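[1] Quick one, structure for this:
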Amino acid sequence: MINEIKQDAEERMQKSVEALGNNFNKIRTGRAHPSILDGITVNYYGSDTPLNQVANISVLDARTLSLSPWEKQMVPEIEKAIMKSDLGLNPATTGELIRIPMPPLTEETRKGFIKQARAEAEGARVSIRSVRRDAIAHIKDLLKEKEIGEDDERRAEDDIQKITDKFVAEVDKALAVKEADLMEI
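    Alright, predicted model coming up:
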């Protein structure tokens, strides 16, 4: 029973770290990366469709993304969606190919992105602590129902705290990597 609670907590904490990684991918660095466009949806025959489902996204060079829409009439829709996104990107169209140059980051935008990354990391830490709180509550319920003893409860709480510390350290490490990436010129 205790092992199931620990395993469930570990899986949920791992999902929080994975979600943080996805959120970090959406924070733009100076380099071109297709995941920057992940949050953009395009009006495709009346329904909002993710950009990567209506066009092939590739990296031309370190500072340029290239989009090849599968249907030529989607070019203006894709351009409009990229312009409306709050990424600050200006697409340039040449026939059927859309090029998106990545503007260099200023010191001010770098600091803003770092602030955003820190907020995302704090959200992940809060999520991990929430999972810890739930797991400890389950263990306390087991103690109340006399299914486990106090020694088992303490041992389980210590184990859950160790798991929590491990995942919080992963979040801190991911944040340090992202900050270094953002400050790189």
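
[2] Please count neighbours and contacts with C-alpha atoms only from this point.
    Noted.

[3] The chain: strands as residue ranges?
    Applying DSSP state E to the chain gives strands spanning 41-44, 47-50, 55-61, 64-69, 92-94, 97-101.

[4] wait, which of these is closest to Asn3?
    For Asn3, the closest of the strands of the chain is strand 47-50, at 39.3 Å, according to Cα to Cα.

[5] What residues sit buried inside the closest one?
    Residues of strand 47-50 classed as buried by neighbour count (16 or more other Cα atoms under 10 Å): Pro50.

[6] name the helices or strands packed onto that strand?
    When contacts are defined as 3 or more Cα pairs under 8 Å, 6 or more residues apart in numbering; DSSP states H and E, strand 47-50 packs onto strand 41-44.

[7] And the residue of the chain most remote from its centre, how close does it get to Ala9?
    Relative to the centre of the chain, the most outlying C-alpha is that of Lys146, 40.8 Å out, by Cα atoms, centre = their mean. Counting by Cα to Cα, to the nearest Å, the separation of Lys146 from Ala9 is 22 Å.

[8] How about Arg129?
    10 Å.

[9] Between these two, which is the more surrounded one?
    Ala9 (23 against 18; other Cα atoms under 10 Å).

[10] Quick check, that one in contact with Ala135.
    Yes - with contact defined as Cα atoms under 8 Å, Ala9 counts as touching Ala135 (6.3 Å).

[11] Identify the contacts common to those two.
    Counting by Cα atoms under 8 Å, 6 or more residues apart in numbering, the contacts common to Ala9 and Ala135 are Ile160.

[12] contacts for stretch 39-51?
    26, 37-38, 54, 74, 77-78, 81-82, 85.

[13] And that stretch, end to end?
    Using Cα to Cα, first and last residues of stretch 39-51 are 8 Å apart.

[14] Here is the second sequence; please produce its structure so I can put it next to the first one:
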Amino acid sequence: MSEEVDLIIEATEDDMKGAISHLKKQLLNIRAGKASPNMLTNVQVEYYGSMTPLSQVSNINIPDARTISIQPYEKQMIVEIEKAIMNANLGFNPTNNGESVIINVPPLTEERRKELSKQAKAEAEEAKIGVRNDRRNANSELKNLDISEDLLKSAEEEVQELTNKYISQIDKIYEAKDVEIMSV
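    Take a look at the predicted model:
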């Protein structure tokens, strides 16, 4: 194959890998009932006048499946951390014991599990749309090249194989997340 064709196919594969990594990041934000430090990734705490990620002002631990423990590096930050968690609208009610902030993660109701499953499915569909758009862009770039019909056909087949591979990966990632969400 020509060098231009190889470049287009490589760039397309990179774009499809990007869709997969974006999907994984989005699915991390969907909580599955178990406590995880990822639940607090978007929490910003006011620290000496500037907004700082929670992970930079404290240690976040998971002592058990339903509890998150946040140990601030400075004791006076406890009230700020509690306020930041409340302002983040995560549905958590933090408490403190004078040393650290404790969050009890409530178990999910069946209705909430179904909602989260739908949300995960929507994220997976978005990723599939991204992969299909990458395929369309690659095919249009290939058609604009001055190459033989046979070379064009084999390049398009290779792009389709990549598309099938990444769509299959998206399905597997979604199925794993759905099992995680639906298990009690």
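
[15] Superposed, how do the two chains score by TM?
    The TM-score (TM-score structural alignment, normalised by the length of the second structure) is 0.93; 181 aligned residues with a Cα RMSD of 1.2 Å.

[16] hang on, the earlier thing: can you tell me which residues contact the residue farthest from the centre of the first structure?
    Listed by Cα under 8 Å, 6+ apart, Lys146 of the first structure has no contact partners.

[17] Quick check: the gap between it and Ile139 of the first structure.
    Distance from Lys146 of the first structure to Ile139 of the first structure, by Cα to Cα: 11 Å.

[18] same deal with Leu67 of the first structure?
    51 Å.

[19] in the second structure, which spans are helices?
    Listed in chain order, the helices of the second structure (DSSP state H) span residues 3-28, 78-87, 110-144, 149-182.

[20] Just send those helices back as CSV, with distance to Tyr47 of the second structure too.
    Output for these, formatted as CSV (distance: least, Cα to Cα, whole Å):
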stretch, distance to Tyr47 of the second structure
helix 3-28, 26
helix 78-87, 8
helix 110-144, 33
helix 149-182, 34
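
[21] Tell me how many other residues surround the aligned partner of Val131 of the second structure in the first structure.
    Under the alignment by TM-score structural alignment, Val131 of the second structure pairs with Ile128 in the first structure. Number of residues near Ile128 of the first structure (other Cα under 10 Å) recorded here: 25.

[22] list the contacts for Ile128 of the first structure?
    Contacts of Ile128 of the first structure (Cα under 8 Å, 6+ apart): 12-13, 16, 164, 167-168.

[23] Give me the buried subset of those residues.
    12-13, 16, 164, 167-168.

[24] In the first structure, what stretch matches stretch 10-23 of the second structure?
    Stretch 10-23 of the second structure maps onto residues 7-20 of the first structure, going by TM-score structural alignment.

[25] just the contacts of stretch 39-51 of the first structure now: which is nearest Ala121 of the first structure?
    Lys26 (13.3 Å).

[26] what's near enough to touch the nearest residue to the closest one once chain neighbours are set aside?
    Nearest residue to Lys26 of the first structure in three dimensions, chain neighbours excluded: Ile36, at 4.8 Å (Cα to Cα, 6 or more residues apart in numbering). Counting by Cα under 8 Å, 6+ apart, Ile36 of the first structure touches 25-28.

[27] In the second structure, which residue is most central in space?
    Lys25 (1.6 Å).

[28] who are the neighbours in contact with that residue?
    So Lys25 of the second structure contacts nothing (Cα under 8 Å, 6+ apart).

[29] Check the gap between it and Arg31 of the second structure for me.
    12 Å.

[30] Likewise for Val131 of the second structure?
    Distance from Val131 of the second structure to Arg31 of the second structure, by Cα to Cα: 25 Å.

[31] same check, this time on Leu40 of the second structure
    Leu40 of the second structure is 11 Å from Arg31 of the second structure, by Cα to Cα.

[32] What about the equivalent of Leu67 of the first structure over in the second structure, how many residues nearby?
    In the second structure, Leu67 of the first structure lines up with Ile70, judged by TM-score structural alignment. For Ile70 of the second structure, the neighbour count with other Cα under 10 Å is 25.

[33] isn't Ile70 of the second structure right next to Asn104, touching?
    No - counting by Cα under 8 Å, Ile70 of the second structure stays clear of Asn104, with 11.5 Å between them.

[34] follow-up on the earlier one: can you tell me which of the contacts of stretch 39-51 of the first structure lies closest to Arg155 of the first structure?
    Using Cα to Cα, the contacts of stretch 39-51 of the first structure come closest to Arg155 of the first structure at Lys26, 39.2 Å.

[35] contacting residues around the closest one?
    Here Lys26 of the first structure is in contact with 35-39 (criterion: Cα under 8 Å, 6+ apart).

[36] Please check the residues you listed and keep the buried ones.
    Counted by 16+ other Cα under 10 Å, those give 35-37 as buried.
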